[in-house]
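*Asks:* coords below, sequence missing:
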């Protein structure tokens, strides 16, 4: 385990709150369900602060003695159609059809309703009032009977949810067009459709001592590393947050190094990306209310891969990956190298180009570093404005603002036209980085490189690069080196990093991530003449059967 994670867990243990504050249960005077219906309704209403979204439907059942029955659900969290068709209609339709039930025994009425009337998918007995409230706040419908100290929790979750749409941040031309939503059940089902195996295990839990947010851990049994799975569960158990509002909160709690700028956990909105990583032995964490799950462990090369790489030919996909890595280097080093060459090493620039650059800077009143800093900050402000404003207005603001400000700044002599070209080229190169978490890290590190370049020239750039590489080598993602398979060097795992081999040659899983089932396909080099003939015969017989 990383030392930073150990220090963080020690500090969390020291800062534990009082038991009353850390208690996740709602403070109730009556912990168990009472036999009196009025007391149960009073306790539930008081615990929820007499909330207006709590709906209570009371009626009577049994003949000739009528027993009071109450149905409770939360408006907006439960499906009223399910409640009306499969619960209320069934109960009200059987008001006069319970002659077989002893009217003096609410327990028999409770059993009769559970076994013969309710037709919902899941019905569960509850005796604890805190668990009953948690089920109610999770969207389930509660049935209480006067004179009986048990309740029925019926599955009727629903409400307004966003439908499945196309991915917004990870589009693909040839790949699937579906993306995750805010519903945990929908998201896990989308992964289940792609991995139709009983070895796909889904463990659910509740995170957040107050919010009690539903979460799920997905992994493929027999492929996942047991040590990795144990480590993930331990870190989730040690979380002491009161509120879990999304997967980003979990990411900051369980990552190895809090202070590194590099993202150590992969995020995605595509089900096919999650399925592919699960088949490599990784673990996925889904959080209810968040369409972005977490995939761990994550290594550096993953942030330059896209889902479309596996739907294109291997040579095109490899070219695009190399292009992204080159754009990453341009984004990181472009402005700093321009500052270093122009300020400290002009002799390395060809003379005609140097004359043009110096002539452009005749009326510029600022040094090269200040000029680059002003342009970079201006572009970041325009980028942020384009993201935060409404989409039609944001695009116009970012495009028009960049054109108008750039031309006006050059005409006013505040910046040179070469600096505008460098900053614009750096910005365009940054857009090729597919994952925004890596893009944000490069945007931050670019300013650090510019400071070193303005202070020491190319020596400062080289020193900063050395320190950055050394730091990157020390980063771990759940115990896995961040630069694997480059450092440590594992040549067999280079098949799916910067260059993607054809799929028949991707016969092994990453060795440091998966240590149980390395082999996943046959070796194409072992296809001898007899094997090829048998394979051709099988293909021919399949074609003949299809034609028939």
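*Replies:* Thanks, I have the structure now. None of the values given here were measured: they were computed from a predicted structure.
*Asks:* use CA for all of it now, contacts and neighbours both
*Replies:* OK.
*Asks:* residue 280: neighbour count?
*Replies:* Close neighbours of residue 280, defined as other C-alpha atoms under 10 Å, add up to 21.
*Asks:* residue ranges for the strands of the stretch 101-250 of the chain, please.
*Replies:* 123-126, 141-145, 151-154, 200-207, 213-220 (DSSP state E, counting those that start in this stretch).
*Asks:* how about those strands in CSV, adding mean neighbour count and distance to residue 411?
*Replies:* Output for the strands of the stretch 101-250 of the chain, formatted as CSV (neighbours: other C-alpha atoms under 10 Å; distance: least, C-alpha to C-alpha, whole Å):
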stretch, mean neighbour count, distance to residue 411
strand 123-126, 16, 73
strand 141-145, 25, 68
strand 151-154, 23, 70
strand 200-207, 16, 56
strand 213-220, 21, 55
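*Asks:* of all those strands, which one is nearest residue 163?
*Replies:* strand 213-220 (19.5 Å; C-alpha to C-alpha).
*Asks:* other residues contacting that closest one?
*Replies:* Residues outside strand 213-220 that contact it (C-alpha atoms under 8 Å, 6 or more residues apart in numbering): 184, 199-207, 243-245, 278-279, 281-288.
*Asks:* gap between it and the chain center?
*Replies:* 11 Å (C-alpha atoms, centre = their mean, to the nearest Å).
*Asks:* check it against this one:
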């Protein structure tokens, strides 16, 4: 007991309790706010203090060590003091007896936690609305409910010198590649850090190219998305205290897919996906293209439109690139303000701010009306991208493209686009090419990339992930023919 008191001195939330049972001194240590004390009294303490529980010191110790036989708990026996201290901080109750070096850890963890809620960033019209929570055991249970297979494996690691954060690596044995599992474990175990408070800590340490602006692992708050990734042969990494696990490996096209794509008819999904790719090009290049043609290539603009553009810019004192930068920065500021303020106020800031600032800027002659239209279209297009990380990357890359377009015209825009493409082609996510299945080309994987074919045509798993078990379905399309009278 003295060792525990010295280790946890100046810790008011640690409870130390000493008692005597059958002339045997007993010590109990636990974190008061993390333990269900009523359950401890009912399933542990009442047996220890009961005079009928044991008739001798030896029998008392033996029966307490074997308490799991008369209760629903799965206890563990410890002999290392440091390990016992870590169990206490994990929410377990440690019981020990004088003259015996063995300690019993009772898993009676109970603390306040957030109840289930709907997803906030991956909303759907049709499909489940359940979202992950901060408790890691609740999260893995959500996935286990969807994949009822003994092949679903959950391996736990403790990361962080002081936080000892639980990190669970989840995968489907027999589907996920063995080398991928080993690589994920190796990268995570190499992390030497004081503490891990969120999955983003893990993400920055395991990315292949941490300096790249492009996301190399997917984040989700939806259990169905995590389960679908496991069925494709990917790995899902859960971090205790964070409701957003990581999915790896990934490719570029996964960030343009939404959970609802698999809850709608395939032709609707295919149409929406094509729209997303179109709007992706718009949000990345539209302001740069406008700057290039108005600054260097006005002959490319039809005469009537050129006159309209010239009239709207007549009283604007800035060149197109400065005008575009002012509006883009203002729009990004409004977007950030809308996110950081309370939800009810944030929506009003975004809508009213854009209208008022845009109208005032045009009337003051700071920007032209057509620039307000272009920035508005660009902003709307950025909201079409389902993946927040990719959307942020596109917003970031828009600014260097605008500089190149304002300096070299269309040629600069082309150079910037080619450089981005070269960088993306060079990326890999845990050994998987970032642009797979288009580079290198795998035609069998294109069935769920730019479009989505019906389920009865998607018989094989992605070739880069689920190579251990290629087939995922053998659905035969039913054809019903009406008899003609």
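*Replies:* That came through fine. These numbers come from a predicted model, not from an experiment.
*Asks:* now the TM-score, please.
*Replies:* Superposed pair, TM-score by TM-score structural alignment, normalised by the length of the second structure: 0.96. Supporting alignment: 480 aligned residues with a C-alpha RMSD of 1.6 Å.
*Asks:* kindly reformat the strands of the stretch 101-250 of the first structure as JSON lines containing distance to residue 456 of the first structure.
*Replies:* Shown next, in JSON lines, are the strands of the stretch 101-250 of the first structure (distance: least, C-alpha to C-alpha, whole Å):
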{"stretch": "strand 123-126", "distance to residue 456 of the first structure": "69"}
{"stretch": "strand 141-145", "distance to residue 456 of the first structure": "68"}
{"stretch": "strand 151-154", "distance to residue 456 of the first structure": "69"}
{"stretch": "strand 200-207", "distance to residue 456 of the first structure": "49"}
{"stretch": "strand 213-220", "distance to residue 456 of the first structure": "48"}
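*Asks:* what about the aligned residue in the first structure for residue 108 of the second structure, distance to residue 37 of the first structure?
*Replies:* In the first structure, the residue matched to residue 108 of the second structure (TM-score structural alignment) is residue 156. Distance of residue 156 of the first structure to residue 37 of the first structure, computed by C-alpha to C-alpha, to the nearest Å: 22 Å.
*Asks:* look at the two and report which has more neighbours.
*Replies:* residue 156 (25 against 19).
*Asks:* surely the more buried one touches residue 136?
*Replies:* No - with contact defined as C-alpha atoms under 8 Å, residue 156 of the first structure does not count as touching residue 136 (10.1 Å).
*Asks:* the alignment partner in the second structure of residue 43 of the first structure: what secondary structure?
*Replies:* Matched across to the second structure, residue 43 of the first structure falls on residue 3, judged by TM-score structural alignment. Classification of residue 3 of the second structure using DSSP: H, G, I helix; E, B strand; the rest coil returns helix.
*Asks:* so how many other residues sit close to residue 3 of the second structure?
*Replies:* Neighbour tally, residue 3 of the second structure, other C-alpha under 10 Å: 10.
*Asks:* just list the residues touching it, thanks.
*Replies:* Contacts of residue 3 of the second structure (C-alpha under 8 Å, 6+ apart): none.
*Asks:* which parts of the stretch 51-200 of the first structure are helices?
*Replies:* Using DSSP state H, counting those that start in this stretch, the helices of the stretch 51-200 of the first structure run over 80-83, 89-93, 106-112, 129-137, 184-194.
*Asks:* CSV for those, including mean neighbour count and distance to residue 303 of the first structure?
*Replies:* As requested, those are exported to CSV (neighbours: other C-alpha under 10 Å; distance: least, C-alpha to C-alpha, whole Å):
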stretch, mean neighbour count, distance to residue 303 of the first structure
helix 80-83, 18, 43
helix 89-93, 15, 53
helix 106-112, 18, 55
helix 129-137, 19, 38
helix 184-194, 17, 21
